[in-house]
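K.L.:
Have a look at this prediction, sequence included:
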Amino acid sequence: RSRNDQVATDLRLWLREAIDELRTQIRLTQAALLDLAEQKRDAVLPGYTHLQRAQPILFAHWCLAYFEMLSRDRERLGETRRRVNVMPLGSAALAGASFPIDREIVARELGFAGVSRNSVDAVSDRDFCVEFVAACSLIMVHLSRLAEEIILYSTTEFGFFQLSDAVATGSSLMPQKKNPDSMELVRGKAGRVFGDALSLLTMLKGLPLAYNKDMQEDKEAIFDAFDTTFSCLEVSALVLRNMELNEKRMREAASRGMMNATELADYLVRKGTPFREAHETVGKVVVRAIESGVELSDLSLDELRSFSNRIESDVFESLTLEQTLATKSRTGGTAPERVAEALAYARASL
């Protein structure tokens, strides 16, 4: 009778339940994203690359990006659970049991899908712990990215989002301050979970077979990773349900900064211009607009035609915010009809 296989079994039983709880909380956080997206399905947000304004997108499309990340997290945890759900009990200290026990019956009684096939590996395996904490780490990467954007978009400089007093705090010195502490803590705690993953890997990397007392250190890492990740999912959902949008400012930002430049290049391509030439032409048009202190749509038809005789009066319709969104109509794009379909699909998947 050894504790080696008993502890390994208990740990797997605990992790099964922990994974189920995390997957449930991921669903709740995803539901908060969907609820917000459906409430604000007409809101427009500047899309960024390199933190520079790139192309306009629907705010709901932005929400769905995080929904997709969390969907992968939920799926990843499910795959991890499948490998967790193997019973090591009956492996004894390392060489296996010498009494006529039926391990398969015990596995069924405990809800395991199967039994381990090598007793030495069974008592020394902690791969499933690493997998679990690695999955938690990716969840925290995604929550940290969400937190960073909420923090950024809540600043006076952006002014797209406003957090309610329920999820923000004031300053002990400056009366005007409203600090996004909730999201800052989520962002900060990501590093804590990454540390849990590194501690597990470091603890395991030089261990000889089979069981070693070093493995006692696995509990602190997985318990902390679970508690931290679960709490951060809860807080993120709470923030999403206590966040207001400044839709006017978001739309204004999405309508400025030459964010329809790609649309003008696509317009020229549809008129028969090779994209390389269209890209170069639009670059010159952008320079003219910057020098004139106007947006592309503010340039006159004559000015636009001075760069390409393929440009006609219908160009102005192509340069509208609505048309810029509508043309991104392939599956996965930000066109309103595609986003509506994606929202319905996402809701059905929960």
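P.N.:
Perfect, thanks for sending it. No experiment lies behind these values; they were computed from the predicted model shown.

K.L.:
alpha carbons only for contacts and neighbour counts from here, please
P.N.:
OK.

K.L.:
May I ask you to name the longest helix in this structure?
P.N.:
Using DSSP state H to define each element, the chain has its longest helix at helix 3-39.

K.L.:
Run the chain-centre distance for that one.
P.N.:
On the basis of CA atoms, centre = their mean, to the nearest Å, helix 3-39 sits 16 Å off its chain's mean C-alpha point.

K.L.:
Quick check: what element follows that helix along the chain?
P.N.:
strand 44-49 (DSSP states H and E).

K.L.:
can you list contacts of the following helix or strand past that following strand?
P.N.:
Using DSSP H and E, the helix or strand that directly follows strand 44-49 along the chain is strand 52-58. By CA atoms under 8 Å, 6 or more residues apart in numbering, the surrounding residues in contact with strand 52-58 are 41-48, 254-255, 257, 259-260, 262, 321, 324-325, 334-336.

K.L.:
Can you say which of these are buried?
P.N.:
41, 43-47, 254-255, 257, 259-260, 262, 321, 324-325, 334-336 (16 or more other CA atoms under 10 Å).

K.L.:
Name all residues that make contact with residue 130.
P.N.:
197, 200-201.

K.L.:
Comparison target below:
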Amino acid sequence: MSMWAGQFDAAPNELVAEMGSSIHYDKRLYKHDILGSKAHARMLARQHIIPESDATAIVDGLDQVQREIEQGHFEWKPILEDVHMNIEKRLTDIIGAPGARLHSGRSRNDQVATDLRLYLRDEVDFIRQRIVNVQTSLVTLAKDHTSTILPGFTHLQHAQPIVLAHYLLAYSEMFERDLGRIKDWKARMNYLPLGSGALAGTTLPLDREFVAKELGFAGVCTNSLDAVSDRDFAIELVSLCSIVMMHLSRLSEDIIFWMSQETAWVQLGNEFCTGSSLMPQKKNPDMCELTRGKTARVFGDLTTVLTIMKGIPLAYNRDMQEDKEPIFDAIDTVKLVLAVYAPMIATMRVDKERMYQAASDPALMATDLAEWLVEQGVPFRDAHHRVRDLVTYSKTNSISLDRLTLDQIKISVPEANEECLNLWKPEQSVAKRNIVGGTAPEQAIFQIRTKWGHLLEQ
């Protein structure tokens, strides 16, 4: 019979027991469940709710339970449903009556809310460090490519020349915002639910602030209904994971394109690629492709948790048991992909010459001519139209822009002079974009030194 059997005079139907059990996935919370229980026991003794000797026995017994779990000797019993009841039952088997006192002043509702916050708080630190590792790989590569020129794209069409460092640092900026979201998330979620009971608190004189301090929380949840019934902190973390994966997926897409024969701008180390079971010549960027697929998976986890929570009335409902698997899956997935990406980027080899050739089409410098006209006092819309007409003339007559004579340029751009004949070099184009946020090599070097230098010092 389950530990909650009470008025029930029959064991659950086998299928009911199977459907209600969560032990196969929530047992990963065991460390945090034990940590919270030890703090709770010490508080109960401080408040004279249980004897000091019982609290000591509970703490020692929980230490033994943890050793059994970590040494592989612990028997997880599905009939006990979850990690909390399994640990409490084993504790009581070990120390007897004092173990039965541990649950004083708490419910599984506030217990699981506490365990989950403790677990996620630890897991997000792994995510944070792995994001920093990816940033370090990006910045290290960028340092070697502040003058490597390639086409920048809009609408997947060649647009303007950029330097590769500028591109790589763009993703480092995105990941920096992800780190900011983690920091904000930790500040919002770091409050203790324990002591909220099933939904209404308890009549026992708990010292919740003591437990919060013991467990490293900034304070306590101040509304017991909210504390046990919401999972917005978990939803926010899965949303954060989704944004990280979105950034990784976009980076993956570019790498896949850059490795194609159509561009052949980069190569990844063989250890991060796979071959074909049929075609011996293939070298596939499968880790990038899997990242795109796993991004969809994490998005699905977010949708699942939101859908679970959207129609639940206050307070706790059993539906919320189903939040663990998508939450755990999202965390496991983002941690794995981030772990792959840092060393994978470090193996990237760049074909500078092919990139430069692709960026050397003078049409990519058309905007430079329009902006030159603006400097001469021509309104930008007029300048844009004149250069557009010049590009049309170039295509119609099959003459590259950099091979037009000054007289030919003047047909569309009457303000042109000899200086306009020298606007068609990509290195000149990127160098002139020497403003904050621009793609000039000088800006990339400055950003690496001042904003990202700490990553290179690690």
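P.N.:
Right, received. Where do you want to start? Nothing here was measured: the structure is a model prediction, and the numbers come from that model.

K.L.:
And the TM-score between these chains?
P.N.:
For this chain pair, the superposition-based TM-score is 0.97 by TM-score structural alignment, normalised by the length of the first structure; 350 aligned residues with a CA RMSD of 1.3 Å.

K.L.:
picking up where we left off before, what span of the second structure is the longest helix of the first structure aligned with?
P.N.:
On the basis of TM-score structural alignment, helix 3-39 of the first structure is assigned to residues 108-144 in the second structure.

K.L.:
One more: stretch 206-218 of the first structure?
P.N.:
With TM-score structural alignment as the criterion, stretch 206-218 of the first structure aligns to 311-323.

K.L.:
Can you mark which positions in the match of helix 3-39 of the first structure are buried?
P.N.:
Quick answer for stretch 108-144 of the second structure (16+ other CA under 10 Å): 108-121, 124, 127-128, 130-143.

K.L.:
Equivalent analysis for stretch 167-187 of the first structure, please.
P.N.:
167-168, 178-180, 182-183, 186-187.

K.L.:
CSV please, covering those and showing secondary structure.
P.N.:
Putting these into CSV (DSSP: H, G, I helix; E, B strand; the rest coil) gives the following:
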residue, secondary structure
167, helix
168, coil
178, coil
179, strand
180, coil
182, helix
183, helix
186, helix
187, helix
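
K.L.:
Now tabulate those in CSV and tack on distance to residue 99 of the first structure.
P.N.:
Formatted as CSV, these follow (distance: CA to CA, whole Å):
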residue, distance to residue 99 of the first structure
167, 58
168, 61
178, 66
179, 63
180, 60
182, 55
183, 55
186, 50
187, 52
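
K.L.:
residue ranges for the helices of the stretch 201-350 of the second structure, please.
P.N.:
For the stretch 201-350 of the second structure, helices defined by DSSP state H, counting those that start in this stretch occupy the ranges 208-214, 224-229, 232-259, 286-309, 324-346.

K.L.:
quick one, which of those helices is nearest to residue 84 of the second structure?
P.N.:
The closest of these to residue 84 of the second structure is helix 324-346. By CA to CA, the value is 14.1 Å.

K.L.:
what's the mean gap between that closest one and the aligned bit of the first structure?
P.N.:
Following superposition, helix 324-346 of the second structure is found to deviate from the first structure by 1.0 Å on average (mean CA distance after the TM-score superposition for the first structure).

K.L.:
Check which helices and strands that helix sits against.
P.N.:
With contacts taken as 3 or more CA pairs under 8 Å, 6 or more residues apart in numbering; DSSP states H and E, helix 324-346 of the second structure sits against helix 23-26, helix 108-143, helix 232-259, helix 286-309.
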